[in-house]
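>>> One predicted model, sequence on top.
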Amino acid sequence: MCDILVPLTANAQRIGTEEERKLLDQSIQLCQRLLIEVTLSEATKLVGRAEYEDALPGSIQALRFSLEIYGSGRSELIPCYILLAEANLGLSRFKQAEECLCNANWILIKTRDNDKKVKSILYRGFGRLYAAQGKREEALRQLANDVSPNAALTDTVC
């Protein structure tokens, strides 16, 4: 996989016609999208096996490529932020985990995405974070939002 990353991350000078450059850019973007899928998939497996430190590089690379392809503030970034939050939470890096959860939550609010599954994941993530920090009341509130049928009526506040 490292061999694939080198040409994608190198700032190679693009020569040729405008059409050739456009095709090259499209090809690079396709490779980046595929690598996002692969890195997220592998990082998810590592988080599932509690190999949090090993999950970070893939999660970070997926976020970098997603930012490059989609731009900041896009809903496509949410899975990357959630995975980074889970890995950081597993490593007891609470500040980084909270930052990732807040970024995902902000994107969800900003894009007016009403995906109940993502909201549920975020409520659980914040609940687990606050529980790990010993913030019992806040953890219970977030976890209650996850299971409550009225969860869509309240928002997580960062």
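That came in fine, so what should we check first?
>>> Every contact and neighbour count from this point should use C-alpha atoms.
OK.
>>> As a check, name the ranges of all strands in this structure.
Using DSSP state E, the chain contains no strands.
>>> Just want the most central residue of it.
C80 (1.5 Å; CA atoms, centre = their mean).
>>> I'd assumed F65 was in contact with it.
No: using CA atoms under 8 Å, C80 makes no contact with F65, being 10.1 Å away.
>>> What helices and strands are in contact with the lengthiest helix in the chain?
Taking DSSP state H as the criterion, the chain has its longest helix at helix 18-48. Packing contacts for helix 18-48, counted by 3 or more CA pairs under 8 Å, 6 or more residues apart in numbering; DSSP states H and E, involve helix 2-9, helix 52-70, helix 78-90.
>>> Quick one: residues contacting G125.
85-86, 101 (CA atoms under 8 Å, 6 or more residues apart in numbering).
>>> before we move on, what about A62?
35-37, 39-40, 80.
>>> Make JSON lines from those and add distance to L140 to it.
As requested, those are exported to JSON lines (distance: CA to CA, whole Å):
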{"residue": "L35", "distance to L140": "37"}
{"residue": "I36", "distance to L140": "34"}
{"residue": "E37", "distance to L140": "33"}
{"residue": "T39", "distance to L140": "32"}
{"residue": "L40", "distance to L140": "29"}
{"residue": "C80", "distance to L140": "25"}
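>>> ok, structure two:
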Amino acid sequence: LPSLTTEEERKHGVEQLVKRQKYIIDLASSMAQKFIFNGKHKTALPAALHALHFSTQVYGSSSVQLVPAYLLLAEACIGAGNLQQASNYLSQAQWIVLRTPDCSGAFQHRLHRGFGLLYVTDGNFDQALYHLAKDIYFASSTFGLKSVEVSGGYFLMANVFFRQNKMDIADSLYAELKPSKQKQFRS
């Protein structure tokens, strides 16, 4: 028999559903990030897709809360060698960021980091440097000049100059890294 529920019970049920969906978003995102960190980019794709799916259900199709899932998908696609699909995901994230006037610097830093990685992988070093510079700007204004996020941007930018055989610039950027953080990036 169908149970007749009160408005309060329905509201509680919806709250519980959203709570479970947010848990799945966090779990899927952390699993995707773990796979990416371990170099298993293709394995990360289903988890990142689930994060995007549930984020869309919880927050809507144009919410800034979808940006982290799009960035995970882009990073997984870059690592898997699917640069066109990565570009599509980054463009989706960029569209949301551009439509969100009060978008946080953290999202913008991660978006430009994603574009920087895409262009480095594609060999377009000028565009990579442009986006990595914006990455460093947003990371430093959000997290501070001596943050790990800023150091990561310097490291990636230094690698681009190294690949361009501009050793003096690369060395000056590597020098921006603290000695304790240099060990972290060498591995």
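Noted; the coordinates are in hand. Predicted model only: the values in this text are computed from it and were never measured.
>>> just to revisit the earlier point, what's the most buried one of the helices and strands packed on helix 18-48 of the first structure?
The highest average neighbour count among these, using mean count of other CA atoms under 10 Å, belongs to helix 78-90 at a mean of 25.
>>> Could you give the residue range in the second structure aligned to it?
Mapping helix 78-90 of the first structure onto the second structure (TM-score structural alignment) gives residues 67-79.
>>> That stretch vs the first structure, mean deviation?
Mean deviation of stretch 67-79 of the second structure relative to the first structure after superposition (mean CA distance after the TM-score superposition for the first structure): 0.6 Å.
>>> contacts for that stretch?
Under CA under 8 Å, 6+ apart, the answer for stretch 67-79 of the second structure is 29, 32-33, 36, 39, 41-42, 44-45, 48-49, 51-52, 55, 83, 85-90, 92-93, 96-97, 107, 110-111, 114, 117-118, 121.
>>> run the last query once more with 6 Å
41, 48, 51-52, 86, 89, 93 (CA atoms under 6 Å, 6 or more residues apart in numbering).
>>> quick one: which of the residues you listed is nearest R20 of the second structure?
A51 (12.4 Å; CA to CA).
>>> Please say which position in the first structure that closest one maps to.
Using TM-score structural alignment, A51 of the second structure lines up with A62 in the first structure.
>>> Could you report the separation of that match from A151 of the first structure?
According to CA to CA, to the nearest Å, A62 of the first structure and A151 of the first structure sit 29 Å apart.
>>> now do D3 of the first structure
45 Å.
>>> before we move on, what about L56 of the first structure?
L56 of the first structure is 30 Å from A151 of the first structure, by CA to CA.
>>> related to what we said a few turns ago, so for the longest helix of the first structure, what gets flagged as buried?
29, 31-33, 35-36, 39-40, 42-44, 46-47 (16 or more other CA atoms under 10 Å).
>>> okay if I get the contacts of stretch 67-79 of the second structure as JSON lines plus distance to L132 of the second structure?
Below are the contacts of stretch 67-79 of the second structure laid out as JSON lines (distance: CA to CA, whole Å):
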{"residue": "H41", "distance to L132 of the second structure": "22"}
{"residue": "A48", "distance to L132 of the second structure": "23"}
{"residue": "A51", "distance to L132 of the second structure": "26"}
{"residue": "L52", "distance to L132 of the second structure": "25"}
{"residue": "A86", "distance to L132 of the second structure": "17"}
{"residue": "Y89", "distance to L132 of the second structure": "18"}
{"residue": "A93", "distance to L132 of the second structure": "17"}
